[in-house]
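1. Any chance you can model this:
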Amino acid sequence: MPTPLGEPAAPPETTAPGTATALLNAYRPGTDRFLSSPHRTLLARGTRAEVPYDERPLTRRVRSVLAERRAAGEPEPLVAGSVPFAPDAPAVLAVPESVRWAPALRHDPLIALPPPAPAHTDWRIREEPAAERYTEAVAAAVARMRAGELRKAVLARTLELTSPHRPDLPGLLARLAHRDPAGYTFAVPSGSGRTLVGASPELLVSRSGGQLLANPLAGTAPRSADLAEDVQRAAALLESAKDLDEHALVVDAVREALAPYCTRLDIPERPTLVRTAALWHLSTTATGTLADPSVCALELALALHPTPAVCGTPTGPARQLIADAEPFDRGAYTGVVGWQDAEGDGEWVVAIRCAEAEENTLRLFAGAGVVAGSSPAAETAETTAKFRTMLGAVGAAR
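-> The predicted structure is shown next:
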């Protein structure tokens, strides 16, 4: 089993070269679930039991399946997979046939080697909605916020990539992991014949024993190849009233959702910065001690999901605005991806910077947080910047 959450799976100097990258290279689409974090790497192979979709709460269904597997003789069963954005859509969670753990990819020296280049780059790209329509939708949302209907909504758009060739999902996963080995990289089945693959910067929540950790992100600026300009953009983000307000909405929601579960909840007053290869983000790390150690990681994740970072606030009006403005079904995008064991420990990540693969199609997703002070053009540009992670990984950079 992995080491306690929030601690490195092994010190860098004791990590054997190739231990973590071997799991990355062994990933097989369709049957495997791969999840890497700054602390550990997981390859779950095959399906021994699926979590059913019925009227019971999801946490109860997960506990029941894990209890059944333990009663059947599995000493350390876990579930892994994804929970969608829509509250009434089925989760795709399963107990795998086998589980392999390794230290974090960032501690494996072989992650520094270049990944395989995309085998095919002949993608045909269709926007949904087109950038100008998205800008108009943001402007309409800003008007509603200034009228007092709601405080924030996250509006998304997609790029549909089609090719004569099926996507090389192992290669795509490898390029994402090599690009940001300290982030959260995943590839999991998301439905019949579909796979969700991505590299998220955002931990929703993790639980280890009686301790929890959450790391909400909100407020974004694109990186620059010029060092001086990159530093200026980071500094400007830290002082941006619009982005700080957007971030505060998310942090307040995290505090409100987690406080009832905790005897102690520590949340810094001001955010810090985290960076990916393409973006700067405002970040806050919350830590807490559970009042009831039987509360599992998935229960905490569902208490938080969806945060204002991916939906908006108030949640009901934001969901309705999203339904009205977005001409597509989000599916697993802005849901959660992760794992949980029979003890209730687990790690759940926000499903962003991702794509869903089905046959010869990849659907990429990107969204931006819209508040009363938003510039529609700037929010459109933010989604364009967020697409770069996946576009670069599939060889379709624009």
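
2. C-alpha from now on. contacts and neighbour counts both.
-> Fine.

3. in what helix or strand does the nearest residue to Tyr27 once chain neighbours are set aside lie?
-> The spatially closest residue to Tyr27, leaving aside those adjacent along the chain, is Pro170, at 6.3 Å (Cα to Cα, 6 or more residues apart in numbering). For Pro170, the enclosing helix or strand under DSSP states H and E is helix 169-179.

4. Next secondary structure element downstream of that helix?
-> Following helix 169-179 in sequence, per DSSP H and E, is strand 184-191.

5. hmm, who's touching that next one?
-> 29-38, 81-82, 92, 173, 176-177, 195-203, 332, 337, 349, 356 (Cα atoms under 8 Å, 6 or more residues apart in numbering).

6. Next step: these restricted to strands.
-> Counting by DSSP state E, those place 32-36, 81-82, 92, 195-200, 203, 337, 349, 356 in strands.

7. got the contact list for stretch 229-238?
-> Contacts with stretch 229-238, where a contact means Cα under 8 Å, 6+ apart, come from 219-224, 243-244, 271-273, 280, 282.

8. just stretch 123-134 next, same as before
-> Arg157, Thr158, Leu159, Glu160, Leu161, Thr162, Ser163, Glu326, Pro327, Phe328, Thr380, Ala396.

9. I have a second one here; can you model it like the first so I can compare?
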Amino acid sequence: MSVSLTEATASLTPPPVTPGAATALLDAYRPATDRFLATPRHTLLGRGTAVEIPHDSRPLTRRVREALEARRCAGEPAPVVVGSLPFTPDAPPALAVPESVRWAPPLREDPLIALPGPAAAGRTGWQVEEVPAPEVYGAAVAAAVRRMRDGEFDKVVLARTLELTAPREPDLTAMLGRLARRDPAGYTFAVPSGPGRTLIGASPELLVARHGGRLTANPLAGSAPRSTDLAEDVRRAAALLESAKDLHEHAVVVDAVREALAPFCTRLEVPGRPTLVRTAAMWHLSTTVTGELAGPDTSALDLALALHPTPAVCGTPTDVARAVIAASEPFDRGPYTGIVGWQDADGDGEWVVTIRCAEAEGRTLRLFAGAGVVAASSPEAETAETGAKFRTFLDAVGAEL
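-> The predicted structure follows:
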């Protein structure tokens, strides 16, 4: 059984390790004004807003490029754009060039990340509402399965939310610290997502990274909950690697990634079988795709937009899956299953699939979790999978489902 926590960025050379530098950026994060992103390659903290990326009819990549060039012409030698894009393609982006950016090595290489972080708040203060209720979600899964067995489409990702309300505004800095310490080898983020709103989370999934002429993508599809019992945990991991249902779901996603990236590449390497990636809560089937770009003008954001949304967060065919999602989910996904990340003026960057996340607004947190539904799915299994995925955030905020 092959397991890798950081294979998606293993080909990128990390900066020298400076003990305490990464955790210092984590502890320095302040909501509303800052943008924090930790990846297996480095840690980034953007402070303030120099330029916001506008929402207009021009291509997004052009708007980003012009903003970065304007900032560089204004005297910033290495500007970056940081933020998120929503699931719906024509919705406004939440991207900006910060006034200042501080970089540090990866959190996973900082020995101080192993020290205890801030304790979660008491588990009695949150009011929790499930949207939709589990039985309603299960009925939507069953309806989708019937349509797939009739040949209407191949896959859809259906999500549900938890609406958490607290007596007072939650401490997002402490929450971010707990998320980062729970999975320091993943992708931890906190960025403004709209007026008075903050997108915060810890995703396991790299959509795509570009470094010079090389790209890396790491699609995840097919999941199983972890167990606190070691023998059972190993059994679940081994079963996932042999699950026909999950292997099929994963293959659909990998094929879509290959098809989307191939036109940009002179060489594209796609392993024949997936490996496993683990987080604190889940096992995932994982394939690391690498390639050499055909030209220097293709940016990380170009690649991300060509991929987004993958069948791992939407379904296939995409148009049909979007229609099923719109009819089945009684909420707007907003930034959930969008992308979050950064890009510099040279086109290098990393974009991550926005999962294992919540959107904070005032005293409210909206948590999101979804499951890939195929013809072999069962309502009970998919409902349980979303419940397991909620654990990442419930543990971070000190709430129970």
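
10. Give me the TM-score for these two chains.
-> Scored against TM-score structural alignment, normalised by the length of the first structure, the superposed chains reach a TM-score of 0.97; 392 aligned residues with a Cα RMSD of 1.0 Å.

11. coming back round to it: quick one: the helix holding Pro170 of the first structure aligns where in the second structure?
-> Per TM-score structural alignment, the counterpart of helix 169-179 of the first structure in the second structure is residues 172-182.

12. Please apply the same query to stretch 68-82 of the first structure.
-> Mapping stretch 68-82 of the first structure onto the second structure (TM-score structural alignment) gives residues 70-84.

13. So what touches that stretch?
-> 35, 46, 50-51, 64, 68, 93-98, 101, 191-193, 335, 338-345.

14. ok, 7 Å please
-> 68, 93-97, 191, 339-345 (Cα atoms under 7 Å, 6 or more residues apart in numbering).

15. Any chance of CSV for these, columns distance to Glu232 of the second structure and neighbour count?
-> Converted to CSV, the contacts of stretch 70-84 of the second structure look like this (distance: Cα to Cα, whole Å; neighbours: other Cα atoms under 10 Å):
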residue, distance to Glu232 of the second structure, neighbour count
Leu68, 50, 25
Pro93, 42, 20
Ala94, 41, 22
Leu95, 42, 25
Ala96, 45, 26
Val97, 46, 27
Val191, 37, 28
Ile339, 33, 24
Val340, 34, 30
Gly341, 35, 30
Trp342, 38, 23
Gln343, 41, 24
Asp344, 44, 20
Ala345, 47, 20
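
16. and those as a markdown table, adding distance to Val128 of the second structure?
-> Below are those laid out as a markdown table (distance: Cα to Cα, whole Å):
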| residue | distance to Val128 of the second structure |
| --- | --- |
| Leu68 | 41 |
| Pro93 | 29 |
| Ala94 | 27 |
| Leu95 | 30 |
| Ala96 | 32 |
| Val97 | 35 |
| Val191 | 24 |
| Ile339 | 26 |
| Val340 | 26 |
| Gly341 | 29 |
| Trp342 | 33 |
| Gln343 | 36 |
| Asp344 | 40 |
| Ala345 | 43 |
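
17. And those residues, which is closest to Pro118 of the second structure?
-> Distance to Pro118 of the second structure, by Cα to Cα, is smallest for Val191 among the contacts of stretch 70-84 of the second structure, at 20.0 Å.

18. so how far is Thr310 of the second structure from the closest one?
-> 22 Å (Cα to Cα, to the nearest Å).

19. Which stretches in the stretch 51-200 of the first structure count as strands?
-> Per DSSP state E, counting those that start in this stretch, the stretch 51-200 of the first structure carries strands over the ranges 78-83, 92-95, 98-102, 124-128, 152-162, 184-191, 194-200.

20. What of the stretch 201-350 of the second structure?
-> For the stretch 201-350 of the second structure, strands defined by DSSP E, counting those that start in this stretch occupy the ranges 206-211, 214-217, 220-225, 265-269, 275-278, 282-286, 289-293, 315-316, 339-344, 349-353.

21. Need the residues that contact the shortest one.
-> I take that to be strand 315-316 of the second structure. Phe153, Asp154, Lys155, Val156, Val157, Ala321.

22. if we can go back for a sec, Provide the contact partners of the helix holding Pro170 of the first structure at residue level.
-> Residues contacting helix 169-179 of the first structure (Cα under 7 Å, 6+ apart): 24, 27-29, 111, 115-116, 118, 185, 197, 199, 277, 393-394.

23. So which of the residues you listed belong to helices?
-> Leu24, Ala393, Val394 (DSSP state H).

24. Could you export those to JSON lines, including columns for neighbour count?
-> Converted to JSON lines, those look like this (neighbours: other Cα atoms under 10 Å):
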{"residue": "Leu24", "neighbour count": "25"}
{"residue": "Ala393", "neighbour count": "21"}
{"residue": "Val394", "neighbour count": "26"}
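
25. Alignment lookup: Leu93 of the first structure to the second structure.
-> By TM-score structural alignment, Leu93 of the first structure lines up with Leu95 in the second structure.

26. Please apply the same query to Pro52 of the first structure.
-> Under the alignment by TM-score structural alignment, Pro52 of the first structure pairs with Pro54 in the second structure.
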